[in-house]
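# below is the sequence, then the predicted model.
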Amino acid sequence: MGQSSADLANAAPGSWPLGRALAQLAGAFVLAENAQGLVVVDMHAAHERIVYERLKTTMAQAEMPAQPLLIPATFAATPTEVATAEAATEALAALGLEVTPLSPGVLAVRSMPAALPDADPVALARAVLADLAEGGPDEARHLVQRARDELLATMACHGAVRANRQLTLAEMNALLRDMERTDRADQCNHGRPTWRQVTLKELDGLFLRGR
């Protein structure tokens, strides 16, 4: 069973790496106390990383689903693109893509990765075909993975808690615990830090204590 709000409020500051939540500042930061001193958390950046890692884990556990296109996207293809599309149907399908010959020198994109609804079908298909022709299925998977990661980052940003939302102490503590369980929780998806430590020694120095 999880701990109650009272348990969290009464726990010693050193019980968890990121400590115990104390308050929210300016609608954007969570202040917490740990064994080293004060922890300042950018709540949106931290939650964005948590949501992103959850989305990535969920998608990694399943095959990439395909979304059929209502109207196939067609393009004039090179002989290499046509040959690659015909030879790599399984690799394309594993990536959620169906690219088939429509007529001599013309390919049709009939399905797209469902995780990339805003991607340009022709641009994605041609890029994947180029990587398949040059480096094989692994290179193509890396290309789609990069595009998918960018989409997940956008989804995570929109799904994360927004600035100026008032959190309860229980919600702040839940955020801190989620951060402790999340990979790379010290940085958001854009590379910004999600939290900073201000040690007791640094706080003493600010107030000239011990001099």
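That came in fine, so what should we check first?
# C-alpha only now, for contacts and for neighbours.
Fine.
# what about the spatially most central residue of the chain, distance to His44?
Among the residues of the chain, the one closest to the centroid is Tyr52, at 2.6 Å (CA atoms, centre = their mean). Tyr52 sits 12 Å away from His44, going by CA to CA, to the nearest Å.
# one more: Asp7?
Taken as CA to CA, the span from Asp7 to His44 is 25 Å.
# higher neighbour count, the two?
It is His44, of Asp7 and His44, that has more neighbours when counted by other CA atoms under 10 Å, with 24 against 10.
# alright, now check it against this:
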Amino acid sequence: QVHENYIVAQTRDSLIIVDQHAAHERLVYEALKNALHSRPVPSQMLLLPEIIDLPEEDAERLALHSETLARFGLGIERFGPGAVAVRETPSMLGETNVGQLVRDLADEIADNDTVDTLKERLDKIAATMACHGSVRSGRLLKAEEMNALLRQMEATPGSGTCNHGRPTYIELKLADIERLFGRR
């Protein structure tokens, strides 16, 4: 791991540099999408509900979409004027900043409320949740975690780009590296 953000690996004929956050974000996104198609996303009940203060229109929007959010494992309901109570979060996100997640979802719904199909809306919500549930840049990973991430990438279609379209890894061919050092 380099700078607690990039995983360096080698293949038979190349060097691979992986952005751990972007790669894990894509994997979580794909897992959320797959879980949605087969069943509701498993959730974790919070010991105490988290009350999030929001502008009234955001709280109302979230309440209107509570059934959709419940499919993602996010249990949310109105809690008086300008507030929502979060009772459950998606299990696969682990520990996450619930307040920021809810605010980002409110923004996502506001930006895309009228034009998107349900599938597109669900995909955008999954992308927002995946970002919050992925390994952060600056987190030191154990060798087993890095290996597991690389194996998951190999098994996941589309893992070469993150949800925002950026590459999750770059590959430097051995021949190109040798050329850079004047060996070829």
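Looks like it arrived, so ask away. Remember, it's a predicted structure, so these values are computed and weren't measured experimentally.
# got a TM-score for the two of them?
Once superposed, the chains reach a TM-score of 0.61 (TM-score structural alignment, normalised by the length of structure 2), with 126 aligned residues with a CA RMSD of 2.6 Å.
# re the thing from before, okay, and whatever residue of structure 2 lines up with the residue nearest to the centre of structure 1 sits in which element?
Using TM-score structural alignment, the equivalent of Tyr52 of structure 1 in structure 2 is Tyr29. Following DSSP states H and E, one finds Tyr29 of structure 2 within helix 20-38.
# to what extent does that helix diverge from structure 1 after superposition?
Its aligned residues in structure 1 lie a mean 0.5 Å from helix 20-38 of structure 2 after superposition (mean CA distance after the TM-score superposition for structure 1).
# quick check: which helices or strands does that helix pack against?
For helix 20-38 of structure 2, the elements it packs on are helix 118-133, helix 143-155, judged by 3 or more CA pairs under 8 Å, 6 or more residues apart in numbering; DSSP states H and E.
# swap the cut-off to 7 Å and go again
Under the contact definition 3 or more CA pairs under 7 Å, 6 or more residues apart in numbering; DSSP states H and E, helix 20-38 of structure 2 sits against helix 118-133.
# structure 1: matching residues for the helix it packs on?
Using TM-score structural alignment, helix 118-133 of structure 2 pairs with 144-159 in structure 1.
# all helices of structure 2, in order?
20-38, 56-64, 66-71, 98-112, 118-133, 143-155, 174-180 (DSSP state H).
# sorry, back to before: could you give the number of residues near the spatially closest residue to the match of Tyr52 of structure 1 that is not a sequence neighbour?
Nearest residue to Tyr29 of structure 2, sequence neighbours excluded (CA to CA, 6 or more residues apart in numbering): Ala130, at 4.9 Å. By the criterion of other CA under 10 Å, Ala130 of structure 2 has 26 neighbours.
# give the contact list for Ala130 of structure 2.
Glu25, Val28, Tyr29 (CA atoms under 7 Å, 6 or more residues apart in numbering).
# and the second one, how far is that from His21 of structure 2?
What it means is Val28 of structure 2. According to CA to CA, Val28 of structure 2 and His21 of structure 2 sit 10 Å apart.
# okay, and the common contacts of the two?
Joint contacts of Val28 of structure 2 and His21 (CA under 7 Å, 6+ apart) are Ser134.
# picking that back up, what's the angle between the helix holding Tyr29 of structure 2 and helix 118-133?
140 degrees (axes from the mean of the first three to the mean of the last three CA atoms, to 10 degrees).
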